[in-house]
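Visitor: test case, fold it:
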Amino acid sequence: MTINPQVDALLTQMRQFPAPDFNTATPAEVRAASDNPLAFGLAPEVALVRDLTVPLPGRSLAARLYVPERGAGPAPLTIYFHGGGWVVGTLDTHDRTCRALTLASGSAILSIAYRLAPEHPYPEPLEDCYGALEWAAANSKALGVDAARLAVAGDSAGGNLAAATAILARDRGGPALCHQLLIYPVTDVDFSRPSYRENGEAGGFLTTAMMRWFWSHYLAGRTTDETPLAVIAQVEDLAGLPPATVLTAQYDPLRDEGEAYASRLKGAGVACQHWTAPGMIHGFVSLFEAVPDAMPWIQRMGARLRQALG
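Guide: Reported below is the predicted structural model:
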């Protein structure tokens, strides 16, 4: 399938605006260009949106709680980690995505503003995400959610963090997770895959140069052997992880690594549903207001969460 016409029209509009040069750009410059939420209409309405603070040892994290409906008893909870290459992204850039997923799933969503690289390289963002999961489980009554029905979710680098958080929860005996929702997740540092060769040049929403830049800041000059849960494709044992949904996009440089991770989960005996969205690009879920064809994929993911969380 050729690129979705709604996506193509949006990319044409976006090319009118200057993009950072990832050979020379600083994190501050990329954040200034990227951390402005794209708004194409009124935000989806949910029953409750509440900003709060997650206190963790030595630091505190901003977070935002979305509740789909009032008065229906404690809702299940999905902890959401935003994308942005571990360097950019905010609660606001993913506000509408969380609202849409809340409505589609019937799950409350707790979006976490984890600390960002390069100021906070691996493993600090991951430890923030795992710490937020532990905190949410321990404070479920105050949040008005059901600690027995927990999931993690994230897109792109947030999908990487969600997958790694699920692994930490297994290995550390942490809160039991019912599901992990991985939306075009970063799983590997292999830029030779066909999807990189096909989709990694300038003109798309995500490029090879961007991913090299993101990885360099997250790893901070260390090898993948020194950062074992950064490259989740290299995690040897995936058995015993919670059931998963993995969504990839046809025209995404990360397509092949996401598909490979889904295949490895299945091979390890993890119940895993994988879809590749035809005609779509990296980031398309968060563009659903300008790309209405993304909404059925949000509904599909929401249905998977709804089923997994009972």
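
Visitor: C-alpha only now, for contacts and for neighbours.
Guide: OK.

Visitor: which helix or strand contains Tyr80?
Guide: Secondary structure from DSSP states H and E places Tyr80 in strand 75-81.

Visitor: how far off centre is the next helix or strand after that strand?
Guide: Once strand 75-81 ends, the next helix or strand along the chain (criterion: DSSP H and E) is helix 95-105. Relative to its parent chain, helix 95-105 has a centroid offset of 13 Å by Cα atoms, centre = their mean, to the nearest Å.

Visitor: cool, and stretch 214-227?
Guide: 19 Å.

Visitor: and this one, please, so the two structures can be compared:
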Amino acid sequence: MNYKQALNYLKSNSNIEQEEGTEVIFKMAADTSRGDLDPFLLKDREKELEGTNATIEKMPQEIKMPDFSNLEVATAAALQMRATMGSDNIDLSNGVTTDHKIVQGNYGDIPVRIYRQEETTKLVPALIFYHGGGFVGGTPTVVENFCKGIAEKLPAVVINVDYHLAPEFPAPAAPKDCFRVLEWVAENSAELGVVASKIGVSGDSAGGTLAAAVSYMDREAKTNYVGFQALLYPALTLIDEDNEKYQWDISKFSASDDTIPLVAPGIIGMNSSVELLRTVYVRDENPASPIYSPLSAADKSIYPPTLIASAEFDALRAFADIFAKELRTSGVKTKAIVYQGMCHAFIDKYGIFPQAEDVADEIVQMMKEVFK
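Guide: Model prediction:
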């Protein structure tokens, strides 16, 4: 099945399922059984192994973690993680322009990339996007084609934010940068061609955390700029108690025998990363603050309408379910999606994995519903 056929299959094949006491839309992948990797992802993994001594059968299922409570050890690990990040993807957009601007923040310049349809003359909604990378890595380049797709499809003005990273700039630099860009977009909405009352925030992984942080900070500041948030496999807590309570053991993912060697290292590694992030990113800040652990927000009714998406073999899947459940209980319009056969960070392969384009389409659809 080719890319387009697989994308169409995603849009017409889904199940409504119960996970962690809440309803999720489980989007089925073409030519894939439950517990197996999506064929596009499997092909990508096999390609990554070409030319190395590694094989699927040799992939480790247990990972011994160093002492991440030590700042020097955690910093070295974070910089090593940063060096491995980044993925090739494809620009599927047509007629989208890119502008580069600098926003002044408390920690220095915040570069932003701004995408819009070149022929759009009317005011349109805005979506501010924060890239993933564990708060220590990632770049706007990795998510650029994803953002350009949304700018064309909605259409919208999409702002891709190059916020400051730890360990060089520990918390609260990243959330403050991200909130400052929200203020800048609202303040310059006319110049940007944006409807000031139609601003959304989004991000993937750590960027999803930052999007939720911005939504929270927006309500705390009573600016009320954010009308929608799309959280893509977000990291929702840095609290050990939460992780012990909600974290799924590898067996709960029901991966097939062939799939376990491919997904176990990523799941186990992510399950073990909380201490590293607290040490290298949060530092002296309170990790229980909702800007670092959105699950800790006492009043979740403050959040705007939310799309939350995760993957079948993502260590953060259970936390997305719990957050969706608590948002709904608090009266927040929430749509929760799980993508069959996928792993964490799948939007990095925009144009290669159909699920990446599908979740962009889901963001577009929900923004249209929210910003009628």
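
Visitor: TM-score them against each other, please.
Guide: After superposition, the two chains reach a TM-score (TM-score structural alignment, normalised by the length of the first structure) of 0.89; 307 aligned residues with a Cα RMSD of 2.7 Å.

Visitor: now for the strand holding Tyr80 of the first structure, which elements pack on it?
Guide: Contacts defined by 3 or more Cα pairs under 8 Å, 6 or more residues apart in numbering; DSSP states H and E place strand 75-81 of the first structure against strand 108-112, strand 145-155, helix 157-171.

Visitor: and these as TSV, adding mean neighbour count and distance to Ala32 of the first structure?
Guide: Converted to TSV, those look like this (neighbours: other Cα atoms under 10 Å; distance: least, Cα to Cα, whole Å):
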stretch	mean neighbour count	distance to Ala32 of the first structure
strand 108-112	28	20
strand 145-155	24	20
helix 157-171	25	19
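
Visitor: so which of those comes closest to Gln250 of the first structure?
Guide: Nearest to Gln250 of the first structure among these is strand 145-155 (15.5 Å), distances taken as Cα to Cα.

Visitor: isn't there a strand covering Gln104 of the second structure?
Guide: Yes - applying DSSP: H, G, I helix; E, B strand; the rest coil, one finds Gln104 of the second structure inside a strand.

Visitor: could you report the neighbour count for it?
Guide: When neighbours are counted by other Cα atoms under 10 Å, Gln104 of the second structure registers 14.

Visitor: what's the counterpart of it in the first structure?
Guide: Matched by TM-score structural alignment, Gln104 of the second structure corresponds to Pro55 in the first structure.

Visitor: centroid-nearest residue for the second structure?
Guide: When Cα atoms, centre = their mean is applied to the second structure, the residue found nearest the centroid is Asp204 (1.3 Å).

Visitor: any idea how far the residue lying closest to that one once chain neighbours are set aside lies from Arg283 of the second structure?
Guide: Leaving aside its sequence neighbours, Asp204 of the second structure sits nearest to Leu232 (Cα to Cα, 6 or more residues apart in numbering; 4.5 Å). For Leu232 of the second structure, the distance to Arg283 of the second structure equals 25 Å [Cα to Cα, to the nearest Å].

Visitor: the two: which is more packed in?
Guide: Leu232 (28 against 16).

Visitor: what is the aligned counterpart of the more buried one in the first structure?
Guide: Per TM-score structural alignment, Leu232 of the second structure is aligned with Ile183.

Visitor: where along the stretch 201-350 of the second structure do the strands fall?
Guide: 226-232, 306-313, 334-343 (DSSP state E, counting those that start in this stretch).

Visitor: mind putting those in JSON lines, distance to Thr52 of the second structure included?
Guide: Formatted as JSON lines, the strands of the stretch 201-350 of the second structure follow (distance: least, Cα to Cα, whole Å):
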{"stretch": "strand 226-232", "distance to Thr52 of the second structure": "31"}
{"stretch": "strand 306-313", "distance to Thr52 of the second structure": "24"}
{"stretch": "strand 334-343", "distance to Thr52 of the second structure": "22"}
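
Visitor: select, out of those strands, the one closest to Ala186 of the second structure.
Guide: Closest approach to Ala186 of the second structure among the strands of the stretch 201-350 of the second structure (Cα to Cα): strand 226-232, 9.6 Å.

Visitor: next, the angle from that closest one to helix 206-220.
Guide: Calculated by axes from the mean of the first three to the mean of the last three Cα atoms, to 10 degrees, strand 226-232 of the second structure forms an angle of 160 degrees with helix 206-220.
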